[in-house]
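Peer 1: A structural model of the following input is requested.
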Amino acid sequence: MTKGNYMKRRSMNKMRTVLKGMLFFVILLGLALSQFSAVRASVGDDAQLASAPRYDRTDQLIVKFRDRSIARASRLSHDRVNTLSAVAGVPLTHFRAMSGDAQVLKLPYAMTPAELEVIVARLKADAGVEYAEPDVIVHRMLTPNDTQYLNQWHYYEATGGANLPGAWDITTGSSSIVVAVIDTGLLPHADIDSNILDTTGRVVPGYDFISSTLFANDGDGRDSNPTDPGDWEAAGECGGGLPTVDVNSSWHGTHVAGTIGAIGNNSTGVAGVNWVSKILPVRVLGKCGGYLSDTIDGARWAAGLTVSSVPVVPANANPAKVLNLSLGAPVVCSAATQTAINEILAAGKVVVVAAGNSDMDASGYTPASCTGVISVAATNRSGGRSYYSNYGTVVKIAAPGGAQGYTNDSNGILSTLNTGLTTALADTYRYYQGTSMAAPHVAGVVSLMLSANPTLTVAKVTEKLLGTARAFPSGSDCTTSLCGAGIVNAAVAVLAVSTVPTVNAGPDQNVDPGVAVNLNGSTSSDDGTISSYTWVQTAGAVVTLSGSSTATPSFTAPNDLTGTLFTFRLTAVDDVGLSGTDIVDVTLNNAPPVIASIGDKTVTVGNTLTFTVTATDANGTIPILSAAGVPVGATFTPLTGVFSWPNTDTLGSYTVSFVATDSENAAVTDNKTITITVQNPPPPSSGGGGGCFIATAAYGSYLDPHVKVLRDFRDRRLLTNTAVRLLSASIMPIHRRLRILSASMKPCGPSRGGRLRLWCTALSIRRSFCFFFWRQCSLLRE
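Peer 2: Here you go, the predicted structure:
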């Protein structure tokens, strides 16, 4: 035996001795399903322990204290540990502080579920304990296969593929997006990054969170080197008689990372889902699996959260936006796990996990059953549920995971690997199957969605991812109650979050000043969901938009100059934060001027007629006024609109037209035509005791003073004289004979009228006789 073989055998014997006492392990879900029968062993019964599945026992507990000062302590005092041991009923040892202000404690040996149940119940009953749970062992979820390169049907085939080519037409990834692979670590690979430690390629600095040197297989515990040293296992090395045969290194994290992010279009090997985004390796699984507490710490760190532990873990300079956990254990999501998941989701990170490979309801597995994660079932090449895949209502979506009939069967998922059976040797590619292979398809698609639209929230990613899933093909044994919303549809999912909504602000408009204007915006998006509308005026006199946060606001057009332009921009934002814009112009028409109502005018001869013509223009300009048909002696002033006719001295009707001309366009006018009537004063009601008409005809005129003198002369002198009365009676026959001539008499001149008037008054003839002579006289109008 060589020295090297001797040291190797000695190391393995030491590991067997330590792990022999472990009583609660998590199943290696990638093993043949026949290995999954659970056989509980009695405490200290080595014979039963040898046949017990490794997920059945653990030698660690996770405990969180209510007292924050205790919870956040890097080390628990001996008194505190002794007190807790008394509560538990078994001696406990403080192992380390972990993230989330919890503490990891060692049990005296690996205990069965029955023992753990009793101890955990005792601790939970303690008033100072917030929660307590077993620190179970988690494992990778695949069945390893041999190397063979064929093609990646799982990306493009219509029935069982993920429809990636259409997504690549939109984006192949963004270097600003980081995807965490929380797994066995990562190997350098030419199709991913040939040097994963130089910080210059696709891979950003990761971390090794395995705290147990036995699991780590790299000679130490936690460190800054996430390189996968190999997780090969000798038969029986992991306790409970497992594995039953020697198991080669899986290079599981490298296979998962290749599916997420192998370089595409480089004429080498395979393509990943995302060709550009960064990969963050976080090592939590090693030989025989890994503790849940290490997985929780690793997930928190990957998301950029603070990890309080011993030794101190440096802050993550490259927080991931997407976390892929292709691992699990057959226990319901615990308080410690859910608390970590909640914090990660609150930080805006998407968590994608494998549903499990036990052909069981995923509600009994962690982290698949945790609230808020995207739990992924596996489908085969025909779109049916892979024979091993877990299922149930906690499953959110399905993705290609393959279903192989033999090692390296091309019906599996092809990705990056290494030829080494124990330690790493050379790059290669191999087909694996498992929900571990399905989950990175989804994580990769999520990273493409975020590359196309980095503003997406966790809720919106989930909504669009599930909402665009392809229906299971006819004849599939998958249903939405078993395998989630459907098979991941990369092209449609990426399109749904990257298509800018089409915005139409409506047709340009020409409107009159003063009218109500309605803007008619409309939009369309990938699914018709618009979350907000915003209108902003970008040109023209400021107006008040009513309903500016709707598609169809309105405003009142102001009184402004013809051709005034108002411009409005509509921005619509869809439910994934993408926005589109459009503008619309509103131009003011040339509104015609309007002359205010004037109405016909009537004036008594000799009086003065004055009125004002006004006109307005809705464009805010002052119309130009003019008039036609202005009578002789009258004037019209265009500037003021004042019409004036002093001492109207000509009886008759006069037609006058007023015109308002638009100051911006002389062809645009308004006009009003009125009639001015100049008339005699109204006749007297009676008076004069049958005396001369002149006594009342001129009443109210400028002759009124003379009329009063004559009336006084008539009443006091003439009408009291008998001779005059007889003369008046004798003249009446002549008046009747000549009466017919009155219609043809020409108007009298002022002097003639004056003489006749005086003569008639002096004689005091009857009114009818006076009327014969004065009817046509311009100074004495009836």
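
Peer 1: only C-alpha atoms for contact and neighbour calcs from this point on.
Peer 2: Noted.

Peer 1: mind listing what Ser436 touches?
Peer 2: Arg140, Met141, Leu142, Val256, Leu325, Ser326, Leu327, Ala354, Gly356, Gly401 (C-alpha atoms under 8 Å, 6 or more residues apart in numbering).

Peer 1: Restricted to strands, list the residues you listed.
Peer 2: Counting by DSSP state E, the part of these found in strands is Arg140, Leu325, Leu327, Ala354.

Peer 1: Select from those residues the one having the most neighbours.
Peer 2: Ala354 (35 neighbours; other C-alpha atoms under 10 Å).

Peer 1: May I see the contacts of Ser436 arranged in a markdown table, with distance to Asp191 as well?
Peer 2: As requested, the contacts of Ser436 are exported to a markdown table (distance: C-alpha to C-alpha, whole Å):
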| residue | distance to Asp191 |
| --- | --- |
| Arg140 | 22 |
| Met141 | 23 |
| Leu142 | 21 |
| Val256 | 13 |
| Leu325 | 21 |
| Ser326 | 21 |
| Leu327 | 24 |
| Ala354 | 24 |
| Gly356 | 27 |
| Gly401 | 21 |
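
Peer 1: out of these, who's nearest Ala50?
Peer 2: Proximity of these to Ala50 was ranked by C-alpha to C-alpha; the top entry is Arg140 with 22.0 Å.

Peer 1: before we go on, could you also do this sequence so I can check it against the first one:
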Amino acid sequence: MKTMFKSVLIIAFLGIGIAVIGRLFIDSNEQPPYALEKDIPQTLDSRAMDQLLAEDLSITTSMFLDQLSTQLNSWAEQDFSDTQLIEKSQLEIKEHPHINGFIIFDNQNIEQEIGDIINPDFSLLTHTHLKSEFSDPFSKDGKNYMLMGEKLSDNRKILAEVDLSFIQSFVMGMASVADANGSFFVSGDDPTVQWETTNDVPNGFRSQTVPELGWQIVVHSNEHKPEANQKSYIENQVVIKFKDHEKATDWLQEHAELQVVKENLPYYVVSSPNETTEQLLERLQNDFSLAFTEPIYLFNKQGLTKPNDEFFEPYQWNLEQINTSGGWDLSGGNNITIAILDTGVDPNHADLKDKIKTGYNAFDESDDFSDAHGHGTHVAGVAAAMTNNVTGIAGISWNSTILPVKVLNDEGEGSSYDVAKGIYWAVDQGANVINMSLGDYYDSEILYDAIKYAYDRDVVIVVASGNDNVEDPMYPAQYSEVLTVAAVDQNNNRAFFSNYGNHVDISAPGEHIPSLFINNEYTVMSGTSMASPHVAGLAGLVRSLRPDLSNQEVYDVITSSADDLGTKGKDAYYGHGQINIEKALQSISQ
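Peer 2: Model prediction:
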């Protein structure tokens, strides 16, 4: 059993990948820090974190190029004597976010031209990888482009002009990208890292080569420091819960000096403009009418036998490592709803849009669950992306539906109140499984109350352990009602960033995990945020195969069938071991 602490909580998102590298704790200028009695030692190597990010960025770029190559070959195979196919290709070019146009050559004669290419010069294709050829990046009207060519089987060639805006968007100021000549064409906003060439980069910065292009990706993220010695909360506000809800109206009338900021039964957020948060807490914590009173702590981001999805075989090593394909012979996750409590989900992503239920926005209580950050979309894809649809990746519980619950805003920030609201809403909407790739080092009564609400209603709750390489337990990972997930790498070793301790229940792949990204993209991310939805997906498969099992019995199936790693038996680094999807489902098949 996990030890329960009644202290306080900050929640941080647990993603280390493209969009959410490193320690992504909330840092709101509105919220003062709250000092702790002790510091957690800094044991996470920032250089290792930067190297991990550089590798993620490199793999993502390779995936991007693979997509482009597939698209060009698809166009080259079309019969352009059919005017309908020409019109179809013209429409695809207009809709394609990265290709301005293409030209098909036959012995240097133009056979077909679709779209508008700024610089159609084959001589610029000076780099070759397999059957693909590339130019160096060039600039036009403040935007970066490159030419990409494909050698076709009948000696023809297809040449396309590629808009490199995606490269700049996914590095998001965390890295600079140099071409094969060592000249940077993407840099961050910080003037100290706006290098001209790779010769200008000081020692100590981590980089990774994109093999297809010879590009260098140099990471310049902030130093990664565990921030467990601080917490943040919304000033002048507290969240309260009444012992007897029928007395709430009378109590609030008696306390007319308090303003009800938000009301989402059974919780009320009240504020006092003349009192600090600490003064308000001191006054209300001993009020007999209240079940609890606490600050609103801030959260932040911390993430078929053989399907035909394009990235399954070359990139999704993680699914093979946990024996996913064998499990798919027994269950696909039918009739299961997996709630993703996160930054939202991209409602238009091709690998998700047909399986998303109407979601919830905990901030404005609307159904606008759109994701402008990317982390939630990535997590949802790992758990349950569409599978065997040629496009993109394969999701674990591929026939389950996704219930998106936006509890973190577009900067990856939220509060304990918002997450609790999201949990209540997801449970009331019939979620069978909840994934929360979030957590920090402090307990929260409102969070635990919501966790209990979900657990008592037979919901499987899966959470990430954290990315600080420390033993101190995070919340909600510490709660006995949840299944806490640590991360392993491609060699079945503990990921160097993964938190550990007796509260860890299970492990799953968490390094270099390919999945979905906003705007119909795909990226690679690392973190216990990515490990957690592997387990949520397995829970979906288990609940689909055996709907008669309780949530606790689902936990037992997952842990008892795991492949033991590290010290024999349950240990602090791997829990019961790494999930084995095939073994788990075989153990309960009838």
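
Peer 1: For the two chains, what TM-score is obtained?
Peer 2: The pair, once superposed, lands on a TM-score of 0.58 when counted by TM-score structural alignment, normalised by the length of structure 2; 373 aligned residues with a C-alpha RMSD of 3.1 Å.

Peer 1: Nearest to Val276 of structure 1 among the contacts of Ser436 of structure 1?
Peer 2: Val256 (15.8 Å).

Peer 1: how many other residues sit next to the aligned partner of the closest one in structure 2?
Peer 2: Counting by TM-score structural alignment, Val256 of structure 1 lines up with Val379 in structure 2. Around Val379 of structure 2 there are 34 other residues, counting by other C-alpha under 10 Å.

Peer 1: I'd like the distance between Thr655 of structure 1 and Thr675 of structure 1.
Peer 2: Distance from Thr655 of structure 1 to Thr675 of structure 1, counting by C-alpha to C-alpha, to the nearest Å: 5 Å.

Peer 1: Kindly apply the preceding question to Ala469 of structure 1 instead.
Peer 2: Noted for Ala469 of structure 1: a distance of 83 Å to Thr675 of structure 1, by C-alpha to C-alpha.

Peer 1: Neighbour count for these two, which is higher?
Peer 2: Using other C-alpha under 10 Å as the criterion, Ala469 of structure 1 and Thr675 rank with Ala469 on top: 22 against 14.

Peer 1: Pretty sure the more buried one sits against Ala491.
Peer 2: No - with contact defined as C-alpha atoms under 8 Å, Ala469 of structure 1 does not reach Ala491; the gap is 10.0 Å.

Peer 1: Please identify every residue contacting each of those two.
Peer 2: Joint contacts of Ala469 of structure 1 and Ala491 (C-alpha under 8 Å, 6+ apart) do not exist.

Peer 1: ok, now which ones touch the match of Val256 of structure 1?
Peer 2: Contacts for Val379 of structure 2 (C-alpha under 8 Å, 6+ apart) come out as Gly303, Ile340, Ser437, Ser515, Leu516, Ser529, Met530, Pro533.

Peer 1: Let me see the contact set for the aligned partner of Ile413 of structure 1 in structure 2.
Peer 2: Matched across to structure 2, Ile413 of structure 1 falls on Ile513, judged by TM-score structural alignment. Taking C-alpha under 8 Å, 6+ apart, we find Ile513 of structure 2 in contact with Gln316, Asn318, Val524, Met525, Ser526, Met530.

Peer 1: Scan those and report the most crowded one.
Peer 2: Met530 (36 neighbours).

Peer 1: what about that one, distance to Val382 of structure 2?
Peer 2: With C-alpha to C-alpha as the criterion, Met530 of structure 2 and Val382 of structure 2 are 7 Å apart.

Peer 1: How many residues are close by Asp126 of structure 1?
Peer 2: Neighbourhood size, Asp126 of structure 1 [other C-alpha under 10 Å]: 14.

Peer 1: What is the aligned counterpart of it in structure 2?
Peer 2: Applying TM-score structural alignment, one finds that Asp126 of structure 1 aligns to Asp287 in structure 2.

Peer 1: what's near enough to touch its match?
Peer 2: Counting by C-alpha under 8 Å, 6+ apart, Asp287 of structure 2 makes contact with nothing.

Peer 1: now do 10 Å
Peer 2: When the contact criterion is C-alpha atoms under 10 Å, 6 or more residues apart in numbering, the partners of Asp287 of structure 2 are Phe242, Thr293.

Peer 1: Now the common contact residues for Met530 and Val382 of structure 2.
Peer 2: Counting by C-alpha under 10 Å, 6+ apart, the residues touching both Met530 of structure 2 and Val382 are Gly303, Ile513, Pro514, Ser515.

Peer 1: Tell me, how many residues neighbour the first one?
Peer 2: Gly303 of structure 2 sits with 35 neighbouring residues when counted by other C-alpha under 10 Å.

Peer 1: That one against Gly412, yeah?
Peer 2: No - counting by C-alpha atoms under 10 Å, Gly303 of structure 2 does not reach Gly412; the two are 11.8 Å apart.

Peer 1: now His154 of structure 1, nearest residue through space, not along the chain?
Peer 2: Leaving out its chain neighbours, the residue that sits closest to His154 of structure 1 by C-alpha to C-alpha, 6 or more residues apart in numbering is Gly161, at 4.2 Å.
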